[in-house]
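S.K.: coordinates for the following, if possible.
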Amino acid sequence: MGDQALVLSFGDTISEMVNVRVRQVATHIDNWSQPGVIEYVPAYTTITIYYDPLKITYQELLSVLQMIVQDIPEDTEYIGKKKEIPVYYNGADLAYVAQYNGLTEEEVIRLHSTPEYRVYMIGFVPGFPYLGGMDSRIATPRKEVPRLKIEAGAVGIAGEQTGVYPIETPGGWQIIGHTPLQLFDLSKESPSLLEMGDCVRFVPITYDEFVLLKTESYGH
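M.R.: Reported below is the predicted structural model:
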């Protein structure tokens, strides 16, 4: 990818099996100290590696990476951290998601908060988790016209994906609720609350619980 990046591709479809392989290799690279490598960015089916061509050539990097991928057994166990995200289900689009799928709002909340989701990748904006595992019965298309501003903590649905906006940004996802947790904080050593490979559950909370937890999370 240009003269300073290389892309490892593990498939062309979004699946748990492909993403497990991405996580296995990414975990190995995370503990790797190769001169000239600047950073790596894992995604659904790929890992992009940025490097300094004055310190390591494309062919040298490619050779080392090919050996790494071949040496990692495909059955290597990968255990993600389990995390809970409290959600006050008060989103502006909750009623629309229910209507679109022929459900009640309570059924949407139940179906959204029941599964255990896998963080497939972090992207779009810093700390934004793309989560796999949502019940297809609440799948809803993106908005035709995106909102100019969605506040931090908004929980949304787009197609068969769900995610959480970590910072205020424009966006076209259907907003069904809000979490009081701060998903991205530059003052912390690991700014993103969620990381690729984490297992996530959404936990419904009341408005009073939301206010209390938000005060604790943001410190005001």
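S.K.: all contacts plus neighbour counts: C-alpha atoms, from now on.
M.R.: OK.
S.K.: E77 - that's part of a strand, no?
M.R.: No - counting by DSSP: H, G, I helix; E, B strand; the rest coil, one finds E77 to be coil, located in no strand.
S.K.: any idea where the helices of the protein begin and end?
M.R.: Counting by DSSP state H, one finds helices in the chain at the ranges 16-30, 58-71, 94-100, 105-113, 207-218.
S.K.: and these: which comes nearest T48?
M.R.: helix 16-30 (10.0 Å; Cα to Cα).
S.K.: what's in contact with that closest one?
M.R.: For helix 16-30, contacts defined as Cα atoms under 8 Å, 6 or more residues apart in numbering pick out 10-11, 42-47, 68-69, 72, 74, 76-78, 120, 196-197.
S.K.: at 10 Å instead, please
M.R.: By Cα atoms under 10 Å, 6 or more residues apart in numbering, the residues outside helix 16-30 that reach it are 8-13, 32, 39-49, 65, 68-80, 118-121, 132-133, 196-197.
S.K.: may I see the PyMOL selection of the buried members of the residues you listed?
M.R.: Buried members of the contacts of helix 16-30, defined by 16 or more other Cα atoms under 10 Å, are picked up in PyMOL with:
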select buried, resi 8+10+40+42+43+44+45+46+47+48+49+65+69+118+119+120+121+132+133+196+197
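S.K.: compare with the first, here's sequence two:
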Amino acid sequence: MKCRTYGDRGVLLSSLSEAERSRLLHRVESGLPPACDEYVLGYDSILLIGAQTIAVQEWLEQTNGTEVRAIKPSGCRIIEVDYTGADLDSVAQACNLTVTEVIELHSAPVYTVRMMGFSPGFPYLDGLDPRLHLDRRSSPRDHILPGTVAIGGAHAGIYSVASPGGWHLLGHTELNLFNLDAARDLDPDPAQVFALSVGQRIRFQPMSTP
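M.R.: Next up is the predicted model:
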């Protein structure tokens, strides 16, 4: 694990192992370091906004004795997917599979929400079958609809809002991942704003097949 000052008012904890990431996430959810306003979770990092390096180092010494716990253990949420995505055929060809096999491989695993980004509510999902690992598209699309289910690199994901994107599109879900109206509240409840959260487990269920 690396600890360094980040900008004018932040400390970045990076190069975290799975155990360190789990331990630290549990700790920040229980109580932030002194002067820390909020935290931002990365793939293998945690940014502590407003914190000072010395205070964080002391906080880390206390954290090292914290028992490792799983991140937000939860049941498995089923998300129905209409597998009619624009890239199904090209993914099948690139992976030397049939379209049916792509759908079966994508819908078989139980995924875990690793982190949220690059847009509000977009989940990066661990658990994608290695046979579906593909580099992102060389030519990103200008506009992808919210609810689009996609894969990119070693991850699966769901586009939460309309945005550009370079992932391979497999299908669509009616699940609303980002509730803009709830986000506009003066004191928004994250559970009302975002359909998914870090550590949550999900599984895709096909609605239809070609």
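S.K.: quantitatively, what TM-score do the chains reach?
M.R.: After superposition, the two chains reach a TM-score (TM-score structural alignment, normalised by the length of the second structure) of 0.85; 195 aligned residues with a Cα RMSD of 1.9 Å.
S.K.: a markdown table for the helices of the first structure, including distance to V155 of the first structure?
M.R.: Putting the helices of the first structure into a markdown table (distance: least, Cα to Cα, whole Å) gives the following:
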| stretch | distance to V155 of the first structure |
| --- | --- |
| helix 16-30 | 22 |
| helix 58-71 | 35 |
| helix 94-100 | 10 |
| helix 105-113 | 10 |
| helix 207-218 | 13 |
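S.K.: out of those, nearest to T140 of the first structure?
M.R.: Nearest of these to T140 of the first structure, taken as Cα to Cα: helix 94-100 at 6.3 Å.
S.K.: what sits against the residue opposite G2 of the first structure in the second structure once aligned?
M.R.: When the second structure is aligned by TM-score structural alignment, G2 of the first structure is paired with G7. Residues in contact with G7 of the second structure (Cα under 10 Å, 6+ apart) are 49-50.
S.K.: from L48 of the second structure, how far off is G7 of the second structure?
M.R.: Using Cα to Cα, to the nearest Å, G7 of the second structure is found at 11 Å from L48 of the second structure.
S.K.: residue farthest from the centroid of the second structure?
M.R.: I54 (30.0 Å; Cα atoms, centre = their mean).
S.K.: what segments of the first structure are strands?
M.R.: For the first structure, strands defined by DSSP state E occupy the ranges 5-9, 37-42, 46-51, 82-87, 117-122, 129-132, 147-150, 154-158, 161-164, 169-171, 174-178, 199-204.
S.K.: in CSV: the ones you listed, plus distance to I109 of the first structure.
M.R.: Output for the strands of the first structure, formatted as CSV (distance: least, Cα to Cα, whole Å):
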stretch, distance to I109 of the first structure
strand 5-9, 36
strand 37-42, 30
strand 46-51, 32
strand 82-87, 10
strand 117-122, 15
strand 129-132, 16
strand 147-150, 20
strand 154-158, 12
strand 161-164, 13
strand 169-171, 21
strand 174-178, 8
strand 199-204, 8
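S.K.: closest to S190 of the first structure out of those strands?
M.R.: Across the strands of the first structure, S190 of the first structure has its closest neighbour in strand 117-122 (13.2 Å, Cα to Cα).
S.K.: so where is that closest one in the second structure?
M.R.: The aligned range for strand 117-122 of the first structure in the second structure is 111-116, by TM-score structural alignment.
S.K.: outside of that stretch itself, list whatever touches it.
M.R.: For stretch 111-116 of the second structure, the external contacting residues (Cα under 10 Å, 6+ apart) are 40-44, 71, 76-77, 121-129, 155-157, 194, 196-204.
S.K.: if you set the cut-off to 7 Å instead, what comes out?
M.R.: 41-43, 122-127, 197-203 (Cα atoms under 7 Å, 6 or more residues apart in numbering).
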